[in-house]
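> sharing a model that was predicted from the sequence below.
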Amino acid sequence: MKSKELVEKLKSSIGTERFDYHFDSEKDELRIEHRTLKQGMTIHLSDILAKYHTIKEKAIEEVVYTIDQTFAAMESEKNDVIYDLANIYPIIRSTSFPLKSKEGSPFITTEHTAETRVYYALDLGKTYRIIDEKMLEKLNVSEHQIRDAARFSIKKLATNTKKDEVAGNIFYFLNENDGYDASRILNESFLKEMSTKIEGDMTVSVPHQDVLIIGDIRNEVGYDVLAQMTMHFFTVGMVPITSLSFVYENGELEPIFILAKNKPNKEQDKK
């Protein structure tokens, strides 16, 4: 599929009644503008096409859903829909994720690891809006209240996992598809509970927004499996975070670099 064909598919799926479309073939981008709101979003077509080669029509379905929900959130905000602190959740993003909104307002963030950063989101039902400084006044809350509310909210979310065994290693997958799967990495009680089940090395992975993987790595093959697994999820995820995994030990998360058929030497890495 070529970019021009993808643009036509998106226009057909989203519709032209409320939106204007501007295709920039040089940058391989599609700008979608809401006629009433006078707001829009830019889609990087190459990213969607890369996923299309792997997951086919699902890649298009995912981006159409994201676009629909993003504009629905904009419409809700325009209509002055009021939300309280119970609707605020933390979200995990890569450290390369922008620190400001497109309007230039800084996002509310908290440092997490060398690979990840915590942002905060106002839940709007089927989507959410990342909170920036400009929104604080509208929500009538402080940064401290935002962080406290998010810490409380993440503990309320379900932590059901599916278990799989590969080459003598155990992997637990959390995939509730609520937009906050990766955010469960911030639920310390959940991580401590999972650590009681682990016989080998405990790893935690958040390759994209909609999955969290906990590994019970019992042999060297397990690290190879983990590396391949996280890279796969990272490349197909709608909101990729990091292909690196973390060792969880004594309540701390430490990024690990996995070399094929070699178990990471944490002591050597610290030298």
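Nice, thanks for sending it over. Numbering: from 1, shown residues only.

> going forward, measure contacts and count neighbours with C-alpha atoms only.
OK.

> and the strands in the stretch 1-150 of the chain?
19-24, 29-34, 39-44, 88-94, 109-111, 116-123, 128-130 (DSSP state E, counting those that start in this stretch).

> structure B:
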Amino acid sequence: MRTAPEEGQLVEVPLAPLYARAEKSPEKAASLVVAFAERVLAIVRGQLAERSLQGAQERVYPVLRHASFVKRDPDRWVFQPHTEETSILYAIDDQEGYHLIEKGLLAQAGWTGEELHQHAMRNLQRLPVPQKRQQVGPNQITFIAPGDGYAASRILLAPLLEEMRRTAQGDALGIAIPHGDVLIIADLHGKAGADLLARLTYDFASKSSRPLSFLPFFYEGGELVPFLTVSHDRKPGRAPADS
């Protein structure tokens, strides 16, 4: 979820934890929504306070956005290119949510972009990486969706990807970031495995209000290589419309 307080600041509040709790306890859904709304109001009120990166080294994280998000206002954001479809931006976390870091805030702190990136990556590396695995034929699909707002960002953790590649039994390691709240890593066998990951990626991305990438990747030699499979029973992928 995104709210837009004064001066166009963007505040990110992950909805995944709310959905998960409501599904687990349907009888509490109404009270959970009320509590969530109160939380959002508190976050918006908090935007009125002066914000600074000074002393916030342990509260910054990398976040992924579709490349079109940056292209709309490239002079505003601190970012690095990631893939053809995605860019790395940065956020300051206040436990209730996070807001994206603009160049002006970085300048006020006297940090360089590289210093911000280093702080963000160190913090990302400290986060747990909970994994849920599903076996589909010979293919093992691993879902990483901790609900903290930085699920897709874990694609930046090279040691994680290298370990998954090392232990893979199939022909290729597939990776997908259909939206920000999930990272999919798949131990794939043959064309059927690649087709499976492509379908999963499309389905996840098409159901998101803010998709990242409709295309999955092969992880080869430390690089993400996008791939496309052709299916006659699926409509062609649409271009994401980041909000």
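Yes, it's here. Since the structure is predicted, the reported quantities are computational estimates derived from the model, not experimental observations.

> TM-score for the pair, please.
Remark: TM-score between the superposed chains equals 0.74 [TM-score structural alignment, normalised by the length of the second structure]; 208 aligned residues with a Cα RMSD of 3.1 Å.

> still on that earlier bit, just the strands of the stretch 1-150 of the first structure: most buried one?
For the strands of the stretch 1-150 of the first structure, the largest average neighbour count (mean count of other Cα atoms under 10 Å) is found in strand 88-94, namely a mean of 25.

> which residue in the first structure aligns with L64 of the second structure?
Following TM-score structural alignment, the counterpart assigned to L64 of the second structure within the first structure is I92.

> check the gap between that match and Y65 of the first structure for me.
20 Å (Cα to Cα, to the nearest Å).

> now do G215 of the first structure
Taking Cα to Cα, one finds G215 of the first structure at 31 Å from Y65 of the first structure.

> quick one: which of those two has more around it?
More crowded of G215 of the first structure and Y65, by other Cα atoms under 10 Å: G215, with 30 against 14.

> and the more buried one, that one's in a strand?
Yes. Assessed with DSSP: H, G, I helix; E, B strand; the rest coil, G215 of the first structure lies in a strand.

> my guess is it contacts I170, does it?
Yes. Assessed by Cα atoms under 8 Å, G215 of the first structure is found in contact with I170 at 6.0 Å.

> the residue lying closest to A16 of the second structure once chain neighbours are set aside sits in which helix or strand?
Excluding the flanking residues, the one nearest A16 of the second structure by Cα to Cα, 6 or more residues apart in numbering is G147, at 5.3 Å. For G147 of the second structure, there is no helix or strand it lies in under DSSP states H and E.

> equivalent analysis for the one 3 residues further on, please.
Secondary structure here is read from DSSP H and E; on that basis Y150 of the second structure sits in neither a helix nor a strand.

> alignment lookup: it to the first structure.
Under TM-score structural alignment, Y150 of the second structure pairs with Y180 in the first structure.

> its match is in contact with L212, isn't it?
No. Taking contacts as Cα under 8 Å, Y180 of the first structure lies outside contact range of L212: 9.4 Å.

> these two: which is more packed in?
More neighbours surround L212 than the other of Y180 of the first structure and L212, with 24 against 20 (other Cα under 10 Å).

> how about the contacts made by the aligned partner of the more buried one in the second structure?
Matched to the second structure by TM-score structural alignment, L212 of the first structure sits across from L183. By Cα atoms under 8 Å, 6 or more residues apart in numbering, L183 of the second structure lies in contact with 143-145, 151-155, 175-177.

> since that was my last question, I'll sign off now.
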